[in-house]
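# just need the structure, nothing else, for what follows:
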Amino acid sequence: MKRDLGTRLRTARLAKGRTLRTVATAAGISPSLLSQVETGKSQPSVSTLYSLVTHLGLSIDELLAVSAEPPTAPAEPTDERSRAPLPESGAIQRREDNPMIEMENGVTWERLAVGGFGIADPLVTTYAPGGSSSIDGRLMRHSGVEYGYIIEGELTLKLDFDTFTLRTGDSVCFNSVRPHLYINQTGNVTRGLWVVVGGHDNAAASDLLAEHAVPLAGDRSMRTAVDVLAAMREPGRR
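Okay, the predicted model is just below:
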């Protein structure tokens, strides 16, 4: 189920009374590119999308929101599975109902069930051959803690000053404020399961991050990988 990403971004921008130029400047892109994204003529990269949602105060869940309202009249069961007792509303999300967004550079996100809790963004990510989370190779950073697992294929992760090759069965976990970049440098599609905890303004998630001393991307004192690494060496950082 593909979502109209551009329309949702435009609605959020207008709701906050911000101009194309203001938001584009904050996200580090041109107003013309933002206009093309909002009208569906172009897709943002992963890093650009994170910049936009951070500036607009959105979450990935809000961009890919699925209505949790139950149908007014359930259809007649057609198979044994549908005859089974239905779980609590919102607990189950069928594969065909998974919201999806396609981004520039061959990256697709498929949002899994969140149950309305809003604490984490669970995603199935797909990187086409040559796909990258950034258009120009710049490392991105954002709020939250990032967990990843490679289902199939191979993905290169640039984290701070190091480069790692992730293969099927490998997993990662790091503070998303650390500069990072994903690239599929192979000729095959790479799929992974990703969960970002506390990637947006949520009280429960914020408390969790504070408990573990995770710095937020909004911390203006940390602009580079050097700043982040220095902060992690401070007393009290885990």
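
# when you work out contacts or count neighbours from here on, use the C-alpha atoms and nothing else.
Will do.

# now the residue nearest in space to the middle of the chain: closest residue in space, sequence neighbours ignored.
Residue closest to the mean C-alpha point of the chain, counted by C-alpha atoms, centre = their mean, is residue 60 at 5.5 Å. In space, residue 60 comes closest to residue 121 once its chain neighbours are excluded; the distance is 6.6 Å by C-alpha to C-alpha, 6 or more residues apart in numbering.

# surely the one you found is in contact with residue 110?
No: Residue 121 sits out of contact with residue 110 when judged by C-alpha atoms under 8 Å, with a separation of 10.3 Å.

# alongside the first, I'd like the structure of this one:
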Amino acid sequence: MPHKKTADDNAGAPANGANPDEETQKLGQRIRDLRLKAGMTLTDLAKATGVSIGTLSQLERGLVSPTVRTVYTVAAAFGVMPAWLIDPSSSKHAENRYIVRAGERSHLLDIDGIRKDVASPAASKRLRGFFMVIQPGCHSGTQPYSHKGEEIGFILSGALELQIEGETFTLHEGDCFAFPSDKPHRFANSSARPSTVFWVNADI
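Predicted structure coming up:
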């Protein structure tokens, strides 16, 4: 018995007979894979997005390129980022904006026994977090310094001497500190082992 063509079988080809480009085909395949994984028919997806069945069918087969609106509505229907739908590798770029992995911190400085790595992601504009390692006997300088903003820190290991307005505090693993950055301050590690600190500067 011959198969009766339904709306979900709607097929077509570009009017000019041109071959679909590779990226458009890959995008269409991703849409199809997501739809099948979600257990949806083209009719279901059309209802969820407001995009016609015919257009969705052509998209899945890479015969047409989607509009920006279609990319966003289809991505929303599947619960994925629009950028991922266009280019799955972009998910790594998104991660880099919001996440800094332990082995991917950028080195800000490594001098005079003090290493300072940037620990905060690019999405943080007013807060900058740093992973710091201060070797025994090393310090920020003999004279206190000051600047605008606020700062807060957490001693991850070892000990740290923190001087604020001439008063010295000895901090140990698990201790936390905070102070306005315009207060003259300096720090030093007078212990026998390295001190590691998560230090945050706030630009306010």
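
# re the thing from before, which of residue 121 and residue 110 of structure 1 has more residues huddled nearby?
residue 121 (24 against 21; other C-alpha atoms under 10 Å).

# element containing the aligned partner of that one in structure 2?
Matched to structure 2 by TM-score structural alignment, residue 121 of structure 1 sits across from residue 128. Assigned by DSSP states H and E, residue 128 of structure 2 falls within strand 127-134.

# next one: residue 48 of structure 2 from residue 78 of structure 2, what distance?
Residue 48 of structure 2 sits 10 Å away from residue 78 of structure 2, going by C-alpha to C-alpha, to the nearest Å.

# common neighbours of these two, please.
Common contact partners of residue 48 of structure 2 and residue 78 (C-alpha atoms under 8 Å, 6 or more residues apart in numbering): none.

# so which bit of structure 1 is the biggest helix by length in structure 2 matched to?
For structure 2, the helix with the greatest residue count under DSSP state H is helix 22-37. Using TM-score structural alignment, helix 22-37 of structure 2 lines up with nothing in structure 1.

# check the offset of that helix from the chain's centre.
Computed by C-alpha atoms, centre = their mean, to the nearest Å, the chain-centroid distance of helix 22-37 of structure 2 equals 25 Å.

# give me the more crowded residue out of residue 48 and residue 78 of structure 2.
Each of residue 48 of structure 2 and residue 78 has its neighbours counted (other C-alpha under 10 Å); residue 78 has more, 18 against 15.

# for the more buried one, give its distance to residue 24 of structure 2.
If you go by C-alpha to C-alpha, the gap between residue 78 of structure 2 and residue 24 of structure 2 works out to 18 Å.

# now do residue 160 of structure 2
According to C-alpha to C-alpha, residue 160 of structure 2 stands 57 Å off from residue 24 of structure 2.

# same question, residue 164 of structure 2
As judged by C-alpha to C-alpha, residue 164 of structure 2 and residue 24 of structure 2 stand 60 Å apart.

# also residue 203 of structure 2?
44 Å.

# neighbour-wise, which of these two wins?
Taking neighbours as other C-alpha under 10 Å, residue 203 of structure 2 and residue 24 compare with residue 24 leading, 19 against 14.

# which one in structure 2 is aligned with residue 157 of structure 1?
By TM-score structural alignment, residue 157 of structure 1 lines up with residue 162.

# element containing its match?
According to DSSP H and E, residue 162 of structure 2 maps onto strand 159-164.

# any idea how far that strand is from the middle of the chain?
For strand 159-164 of structure 2, the distance to the chain centre is 33 Å (C-alpha atoms, centre = their mean).

# mean deviation of that strand from structure 1?
Superposed on structure 1, strand 159-164 of structure 2 shows a mean distance of 0.8 Å to its aligned residues (mean C-alpha distance after the TM-score superposition for structure 1).

# so which elements touch the helix or strand just after that strand?
Using DSSP H and E, the helix or strand that follows strand 159-164 of structure 2 in sequence is strand 167-172. Here strand 167-172 of structure 2 touches strand 150-157, strand 159-164, going by 3 or more C-alpha pairs under 8 Å, 6 or more residues apart in numbering; DSSP states H and E.

# one more pass at 6 Å, please.
Applying 3 or more C-alpha pairs under 6 Å, 6 or more residues apart in numbering; DSSP states H and E, one finds that strand 167-172 of structure 2 contacts strand 159-164.

# can you map out the strands along structure 2?
106-111, 114-118, 127-134, 150-157, 159-164, 167-172, 176-180, 185-188, 195-202 (DSSP state E).

# quick check: angle from the fourth one to strand 176-180?
Spelled out, that is strand 150-157 of structure 2. Here the directions of strand 150-157 of structure 2 and strand 176-180 differ by 160 degrees (axes from the mean of the first three to the mean of the last three C-alpha atoms, to 10 degrees).

# and for the last one?
With the same axes, to 10 degrees as the basis, strand 195-202 of structure 2 and strand 176-180 are set at 40 degrees to each other.

# so for residue 32 of structure 2, which of the strands of structure 2 sits nearest?
strand 106-111 (39.0 Å; C-alpha to C-alpha).

# that closest one vs strand 114-118, what angle?
Interaxial angle of strand 106-111 of structure 2 relative to strand 114-118 (the same axes, to 10 degrees): 170 degrees.

# check which helices and strands strand 106-111 of structure 2 sits against.
Under the contact criterion of 3+ C-alpha pairs under 6 Å, 6+ apart, strand 106-111 of structure 2 touches strand 114-118.
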